[in-house]
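# Return atomic coordinates for the entry below.
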Amino acid sequence: MNASVSALPATHNAVKTVLSQRLPSTSQLKQQLPLSDTLSARVHDQRQAIRAILNGDDSRLLIVVGPCSIHDPQSALEYASNLAALSHELRDDMLLVMRAYVEKPRTTVGWKGLAYDPHLDGTDDMAHGLALSRELMLEMLRMGLPVATELLQPIAAGYFDDLLGWVAIGARTTESQIHREMASGLGMPVGFKNGTDGGVAIACDAMRSAAHSHRHFGVDEQGHPAILLTPGNPDTHLVLRGGHSGPNYDRASVAKARAGLEKNGIPSRVMVDCSHANSSKDPLRQPAVFDDVLQQRLAGDDSLIGMMLESHLFEGCQPLGPNMRYGVSVTDGCLGWDATERMLRTGAARLQAQRNATKAIA
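Model (predicted):
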């Protein structure tokens, strides 16, 4: 044994990671809960539709909307059913994507999401959480909805990657080399959020990195450590979510972000997250942010390709506990469904009016 290692204090040697339960490999869970050929083709078409919006070949707005996090399968599927019906109605002007977040970043500690703790009791039954999360995403696909999530733990990404139409990399992980490598191998569009300081330089670096091929450490579909070779992902874009200094969705901030993208040779594709710092963490301010960004788009700023909204069946949020209200978020506060539906209908009507006016002039 190396002398420097053997000389370590006994208390240091006692600190070990304890393996308490083996998880199924990604291939095992995918075999257990398979994606049918019909749904696989649907995911392909959904990704292509999102790419068309990013590339300017489709003039619709991309709207990623849904709960801050999913904690209750029943309310999540009720929300998805509502969204699927509205999506069909607004399909000429908006592409609605279901926000199905099953992992949640924690600043210190707290509930980490459905994939980690599906029973909401600290038992951390991750095997069940992964299976339940995949089941829910499959059901949302059956409803006809594209599915979006934030990929936080790269090992978990392989359990869902075949189901997703769009992916977010969060403000705290956009700077992570591991997440940039992961994004370079994903087969769907990826939105990188600006850093928590509100600046876009980190996100620009992330998009440039993700566009390139990488050879990196990872886990293969059988669960073995492996060297992974990724091809690079050209379908990335910026997500403005505000920062410590305040919102960054106004015209001047969007123009500054666009200039930063152009300086780095990155396509000017910007989504605005209407929650977080852009709404000053007040979910009821999201419609005001939405209206401002929509007006910028209607005024001719085609770099604004879409928006993100935190919305649940009912507004607000609540702590985890024995008597929780149905359809209310347990993480960030959300806009209620009625207000969300009204906002999206009104926005689609404004887009349709402009589209009709353009046709009349032509």
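# C-alpha from now on. contacts and neighbour counts both.
Will do.
# So which bits of stretch 278-285 are buried?
278, 279, 280, 282, 283, 284 (16 or more other CA atoms under 10 Å).
# dump the residue contacts of the fifth one.
Pointing back at residue 283 there. Residues in contact with residue 283 (CA atoms under 8 Å, 6 or more residues apart in numbering) are 275, 310, 315, 316, 333, 334, 335.
# could I get those as JSON lines with distance to residue 91, secondary structure and neighbour count?
Below are the contacts of residue 283 laid out as JSON lines (distance: CA to CA, whole Å; DSSP: H, G, I helix; E, B strand; the rest coil; neighbours: other CA atoms under 10 Å):
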{"residue": "275", "distance to residue 91": "23", "secondary structure": "coil", "neighbour count": "31"}
{"residue": "310", "distance to residue 91": "20", "secondary structure": "strand", "neighbour count": "25"}
{"residue": "315", "distance to residue 91": "25", "secondary structure": "coil", "neighbour count": "21"}
{"residue": "316", "distance to residue 91": "28", "secondary structure": "strand", "neighbour count": "20"}
{"residue": "333", "distance to residue 91": "27", "secondary structure": "coil", "neighbour count": "24"}
{"residue": "334", "distance to residue 91": "24", "secondary structure": "strand", "neighbour count": "29"}
{"residue": "335", "distance to residue 91": "22", "secondary structure": "strand", "neighbour count": "28"}
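# circling back: put together a markdown table for the buried residues of stretch 278-285, with distance to residue 244 and secondary structure on each row.
Below are these laid out as a markdown table (distance: CA to CA, whole Å; DSSP: H, G, I helix; E, B strand; the rest coil):
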| residue | distance to residue 244 | secondary structure |
| --- | --- | --- |
| 278 | 10 | helix |
| 279 | 12 | helix |
| 280 | 10 | coil |
| 282 | 15 | coil |
| 283 | 17 | helix |
| 284 | 20 | helix |
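# this one next, for a side-by-side:
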Amino acid sequence: MGIKSNKELPQPTVLKEAFPLSQTEQTIIRTRIQEIKDVFTGKSKKFIVVIGPCSADNEDSVCEYVARLARVNEKVKDKLVLIPRVYTNKPRTNGSGYKGMLHQPDPEKAPDLYEGIIAIRKMHLRTIKESGLPAADEMLYPENRPYLDDLLVYEAVGARSVENQQHRLTASGMDIPVGMKNPTSGDYTVMLNSITAAQHGHRFIYRGYDVTTDGNPYAHAILRGAVNKYGVSVPNYHYEDLMRLLSQYTEKDYQYPAAIIDANHYNSNKQFKEQIRIVSEVLHSRNYNPDLQNLIKGVMIESYLSEGSQPISSNCVYGKSITDPCLGWEDTERLLYEIAERC
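From the prediction side, this is the model:
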């Protein structure tokens, strides 16, 4: 076999005992999950903003970012539900490059998944402890989810994973809202099939067990743009794209039809400043059509302390992305207040 075992990893129960949640933090998480669920069921009219770095690459800068976000949250919490984007796994298009803190707790050192699993749990715990804002992460590896499943209030299944059976079935067993991104091809049918699968119960093999899931009624769409056969970006945040999703949603009996619009990735063609304009257009479309106001529950924004991106080096700028470029803090803060005014 071409596989070499490097190190046996701790069981999730062992890691949770070593780095536990306090009763106060458990209450914060339960309350936040219910608040987010209320948005998806329509009980709450608040607008969700999943926002943060493309990749959570440094505990100190991520926690500082989330602390700033918490201060803004105090001013907008009557209108917005701010969910920090603390993404600890980074999918790579061709398999090379920085794969996130799970793989490399220190981006300048060799991968160490044992230390990585510890590092990502400690970071998520610290963000909750210091800010009171539990976070979102991406389910890149379903088998790793139990290391963080008691900490998260929202999860996303990425464009490259949304057709994968294990991702779909694992999502059906989650008790938090999960966003299913459209695939890189942009095919809505693939995304909607994934939502259907996640909303229904299944029986399958998971981490060595024969398991049965109840289905997740809060599984929903994330529109993140696509690429055509020539590799050209094709956005899907425009009014006609949203109406097409609304039409396809009504063709079947989905629970709580909903969508989050990802303002970066192929919607912006990774031109990070375009996120400001894209969010503005989404808000306009939503306010123009009451049906879209019910469907579009929020936006996803990539943002960090310093704008842009940089290569990994020994003198990296603190709080600047080492993966996709992000909005800086000043633009972020202004944008959040604008969203609160217009949503």
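# still on that earlier bit, closest one to residue 228 of the first structure out of the contacts of residue 283 of the first structure, please.
residue 310 (34.0 Å; CA to CA).
# which position in the second structure aligns with the closest one?
Counting by TM-score structural alignment, residue 310 of the first structure lines up with residue 302 in the second structure.
# wait, isn't that match in contact with residue 327?
Yes. If you go by CA atoms under 8 Å, residue 302 of the second structure and residue 327 touch, sitting 6.4 Å apart.
# any chance you could map the helices in the second structure?
Counting by DSSP state H, the segments of the second structure that form helices are 12-18, 23-41, 59-76, 113-131, 165-171, 188-199, 239-249, 274-288, 290-295, 329-342.
# Using JSON lines, please lay out those helices together with distance to residue 92 of the second structure.
Below are those laid out as JSON lines (distance: least, CA to CA, whole Å):
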{"stretch": "helix 12-18", "distance to residue 92 of the second structure": "25"}
{"stretch": "helix 23-41", "distance to residue 92 of the second structure": "29"}
{"stretch": "helix 59-76", "distance to residue 92 of the second structure": "21"}
{"stretch": "helix 113-131", "distance to residue 92 of the second structure": "17"}
{"stretch": "helix 165-171", "distance to residue 92 of the second structure": "17"}
{"stretch": "helix 188-199", "distance to residue 92 of the second structure": "20"}
{"stretch": "helix 239-249", "distance to residue 92 of the second structure": "27"}
{"stretch": "helix 274-288", "distance to residue 92 of the second structure": "22"}
{"stretch": "helix 290-295", "distance to residue 92 of the second structure": "30"}
{"stretch": "helix 329-342", "distance to residue 92 of the second structure": "26"}
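# just so I know, which of those lies nearest residue 206 of the second structure?
helix 165-171 (8.0 Å).
# in the first structure, what residues pair with the closest one?
Counting by TM-score structural alignment, helix 165-171 of the second structure pairs with residues 177-183 of the first structure.
# mean shift of the matching stretch relative to the second structure?
Its matched residues in the second structure lie on average 0.5 Å from stretch 177-183 of the first structure after superposition (mean CA distance after the TM-score superposition for the first structure).
# Give me the residues contacting that stretch.
Against stretch 177-183 of the first structure from outside (CA under 8 Å, 6+ apart): 154, 169, 173-174, 190, 206-207, 209-210, 214, 216, 230, 232-233.
# of those, closest to residue 76 of the first structure?
residue 169 (21.8 Å).
# of all the helices of the second structure, which lies closest to residue 258 of the second structure?
Closest among these, using CA to CA: helix 290-295, at 4.7 Å.
# Can you name every helix or strand that that closest one contacts?
For helix 290-295 of the second structure, the elements it packs on are helix 239-249, helix 274-288, judged by 3 or more CA pairs under 8 Å, 6 or more residues apart in numbering; DSSP states H and E.
# what about the strands in the stretch 101-250 of the first structure?
Per DSSP state E, counting those that start in this stretch, the stretch 101-250 of the first structure carries strands over the ranges 147-150, 166-169, 190-193, 214-219, 225-230, 236-240.
# mind putting the ones you listed in TSV, mean neighbour count included?
TSV is the format used below for the strands of the stretch 101-250 of the first structure (neighbours: other CA atoms under 10 Å):
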stretch	mean neighbour count
strand 147-150	24
strand 166-169	25
strand 190-193	28
strand 214-219	15
strand 225-230	14
strand 236-240	29
